[in-house]
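Peer 1: Structure for the following, please:
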Amino acid sequence: MCEKPKLTYFNGRGRMESIRWLMAASGVEFEEKFLETREQYLKLIKDGCLLFDQVPLVEMDGLKLVQTKAILSYLAGKYNLYGKDLKERAQIDMYAEGTLDITSMMLMYPFCPPEQKKAQCASIIEKVTTRYLPVYEKAFKQHGQEFLVGNCFSWADVQLIEIILMLEELKCDILAQFPQLQAFKARACNIPTIKKFLQPGSPRKPPPDEPYVAKVKKILALN
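Peer 2: Take a look at the predicted model:
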């Protein structure tokens, strides 16, 4: 029996959450090791586990995988969520990188000074609703299919449902102008593996709070 993949990160969303989502959507069980101290993090570096001295770290198939996009690409290929040919893979990459752009904005938001959060939230919502969500809405409207590429569930769809749910935490009606995305959300949330991941007690992490932000800053020695 193969060992479960081992995920090493902070006990929160961050850059690992998209990896958790993709594994969960693939029906893959995994184990997690949470960094609680700076000493644990420095030991990973000293032991040569982190190619660029950064987490997340995923250990599986005899590999120590780092760099979020590389990990996601590996998982998508391994679990048949990467299209049927190079053209579909390129389309999936484009859509997935768009959602990763949004993820990057969302990752920085909890670390903003309190006095900047209102403006930062408004900026994220403006960019997302004018630049990103219209692209996905148009894609579904044009091809009339259930999923973004080739009418097959892919990495791009997993990323999209993850980011939709995160954005709704900022603005509950953010999909009000996007009926195609509303329908996609309903479909995606009923996929058995995703439905399971959305249930209480799953490895899905809650929105980052102040104690989580403080711990991350302490471990990484951020000012």
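Peer 1: Please make it C-alpha for all contacts and neighbour counts, starting now.
Peer 2: Will do.
Peer 1: Looking only at residue counts, what's the top helix in this protein?
Peer 2: helix 86-108 (DSSP state H).
Peer 1: Determine the set of other helices and strands touching that one.
Peer 2: Here helix 86-108 touches helix 155-170, going by 3 or more C-alpha pairs under 8 Å, 6 or more residues apart in numbering; DSSP states H and E.
Peer 1: What helix or strand is Ile124 located in?
Peer 2: Of the helices and strands defined by DSSP states H and E, Ile124 is found in helix 114-127.
Peer 1: in the longest helix of the chain, what's buried?
Peer 2: Within helix 86-108, the residues scored as buried using 16 or more other C-alpha atoms under 10 Å are 88-89, 91-93, 95-96, 98-100, 102-103, 105-106.
Peer 1: any idea how far Gln142 is from Ile126?
Peer 2: That one is not Ile; residue 126 is Glu. Distance, Glu126 to Gln142, using C-alpha to C-alpha, to the nearest Å: 24 Å.
Peer 1: could you pull out the helices for the chain?
Peer 2: Under the criterion DSSP H, helices of the chain are mapped to 17-25, 38-46, 68-78, 86-108, 114-127, 133-143, 155-170, 179-189, 192-197, 210-220.
Peer 1: quick one: the closest residue to Asp61 other than its chain neighbours from Thr37, how far?
Peer 2: Excluding the flanking residues, the one nearest Asp61 by C-alpha to C-alpha, 6 or more residues apart in numbering is Pro5, at 7.9 Å. Note on Pro5: its distance to Thr37, by C-alpha to C-alpha, is 22 Å.
Peer 1: Before we compare anything, build this one as well:
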Amino acid sequence: MVTPSKDISTETMSQIAKSKENKYELLYFPFHGVLPALRAMLAISGADYTFTHPVDWTKEKPTTPFGSLPVLYETDPTSGHTLELAELSAIESYLGDKYGWMGDNLWERAQIQMYHSSTQAVFDKWVTTVVRAPKENKEQMTEIYLEKILPEWVETHERILQGRRCNGHYVGDKFSIADLKTATTIDNLVSISGDRFLSREKTPAIFAVYDAVEKMPKYAAWKASSEWKAYDELNKKLFGF
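Peer 2: Coordinates of the predicted model:
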């Protein structure tokens, strides 16, 4: 586990953060969990990165900023200084800004964050409503999710993307973290609900986004890797999706 640098100025931190030559270490558990999009971001960025996992989470937990994962460590190879950043949305927005996936202006950035946040929310609601539900309530909570929560997200996003003429992007004609968040979340949602709500026939605009991301060579290579498959296998074993 990398140790973040202390007693360095905010100016130094800012200069380190600007570089794309830094080495990243992303600490999280050895399954997909909430990280499909974030891991994919590093995989397609061309950056030097490593995915690491807690060895003894009980002991390591107090050493993280908020006692939770993920945590991103970014090391400047010249000075050896290491920056530490926690919280999923903060890390994704940071990397999105750094690699040009947040639009071309302030308004596009806000729009991308809006769609990204909406998709993250529908996944988070699955976790809080179903995954964490007591065993005796899981069936009931699953139906609540499938009858009320998921259909609303599907209807809203399909309508919005239809307005974009199914061009495969949420904002403009460029790839963004909103596209990636939806594409990676679709895999989970289809595992949960089959084609009950989501399919190329029922939701062509949503699948236009999914297919555009799937066709990205670096993303396809990441999903074909043994590392991605190992995360996927454990995720299905632990959570069923």
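Peer 1: Fetch the TM-score of the aligned pair.
Peer 2: A TM-score of 0.82 describes the superposed chains when it is computed by TM-score structural alignment, normalised by the length of the first structure; 207 aligned residues with a C-alpha RMSD of 2.4 Å.
Peer 1: more neighbours, Glu126 and Gln142 of the first structure?
Peer 2: The residue with more neighbours, out of Glu126 of the first structure and Gln142, is Glu126; 12 against 9, by other C-alpha atoms under 10 Å.
Peer 1: I'd guessed Tyr79 of the first structure sits against Ser26; true?
Peer 2: Yes - with contacts counted by C-alpha atoms under 8 Å, Tyr79 of the first structure reaches Ser26, the gap being 6.3 Å.
Peer 1: Could you check which of these two has the larger neighbour count?
Peer 2: For the pair Tyr79 of the first structure and Ser26, the greater number of neighbours falls to Ser26 (20 against 16), based on other C-alpha under 10 Å.
Peer 1: Could you identify the residue of the first structure that aligns with Ile177 of the second structure?
Peer 2: Taking TM-score structural alignment, Ile177 of the second structure has Trp155 as its aligned residue in the first structure.
Peer 1: which residues does its match contact?
Peer 2: Trp155 of the first structure sits next to Leu22, Ala76, Leu81, Tyr82, Ile92, Ala96 when contact means C-alpha atoms under 8 Å, 6 or more residues apart in numbering.
Peer 1: Skipping adjacent residues, who's closest to the last one in space?
Peer 2: Residue nearest to Ala96 of the first structure in three dimensions, not counting chain neighbours: Ala156, with 4.7 Å by C-alpha to C-alpha, 6+ apart.
Peer 1: Spit out the contact partners of the one you found.
Peer 2: Ala156 of the first structure neighbours (C-alpha under 8 Å, 6+ apart): Ile92, Asp93, Tyr95, Ala96, Leu148.
Peer 1: 7 Å instead?
Peer 2: Residues near Ala156 of the first structure by C-alpha atoms under 7 Å, 6 or more residues apart in numbering: Ile92, Tyr95, Ala96.
Peer 1: before we move on, what about Leu44 of the first structure?
Peer 2: By C-alpha under 7 Å, 6+ apart, the contact list for Leu44 of the first structure reads Leu50.
Peer 1: and if you look at Glu137 of the first structure?
Peer 2: Counting by C-alpha under 7 Å, 6+ apart, Glu137 of the first structure makes contact with Phe178, Gln180, Leu181.
Peer 1: Translate the second one into the numbering of the second structure.
Peer 2: Gln180 of the first structure maps onto Ala205 in the second structure, with residues paired by TM-score structural alignment.
Peer 1: now swap in Thr68 of the first structure and tell me
Peer 2: Alignment note (TM-score structural alignment): Thr68 of the first structure maps to Leu88 of the second structure.
Peer 1: wouldn't its match be in contact with Pro70 here?
Peer 2: Yes - applying C-alpha atoms under 7 Å, one finds Leu88 of the second structure in contact with Pro70, separated by 6.3 Å.
Peer 1: quick one: which of the two has more around it?
Peer 2: Neighbour count, other C-alpha under 10 Å: between Leu88 of the second structure and Pro70, Pro70 has more, with 21 against 18.
Peer 1: Skipping adjacent residues, who's closest to the more buried one in space?
Peer 2: Nearest one to Pro70 of the second structure, counting by C-alpha to C-alpha, 6+ apart, is Tyr28 at 5.0 Å.
Peer 1: now Gly83 of the first structure
Peer 2: According to C-alpha to C-alpha, 6+ apart, the nearest residue to Gly83 of the first structure is Arg89 (5.4 Å).
Peer 1: Ser68 of the second structure too?
Peer 2: Using C-alpha to C-alpha, 6+ apart and skipping the chain neighbours, the partner closest in space to Ser68 of the second structure is Lys61 (6.6 Å).
Peer 1: and the one you found, how many residues sit next to it?
Peer 2: As a burial measure, Lys61 of the second structure scores 14 neighbours (other C-alpha under 10 Å).
Peer 1: Check the one 10 residues further on too.
Peer 2: The tally of other residues near Val71 of the second structure (other C-alpha under 10 Å) stands at 20.
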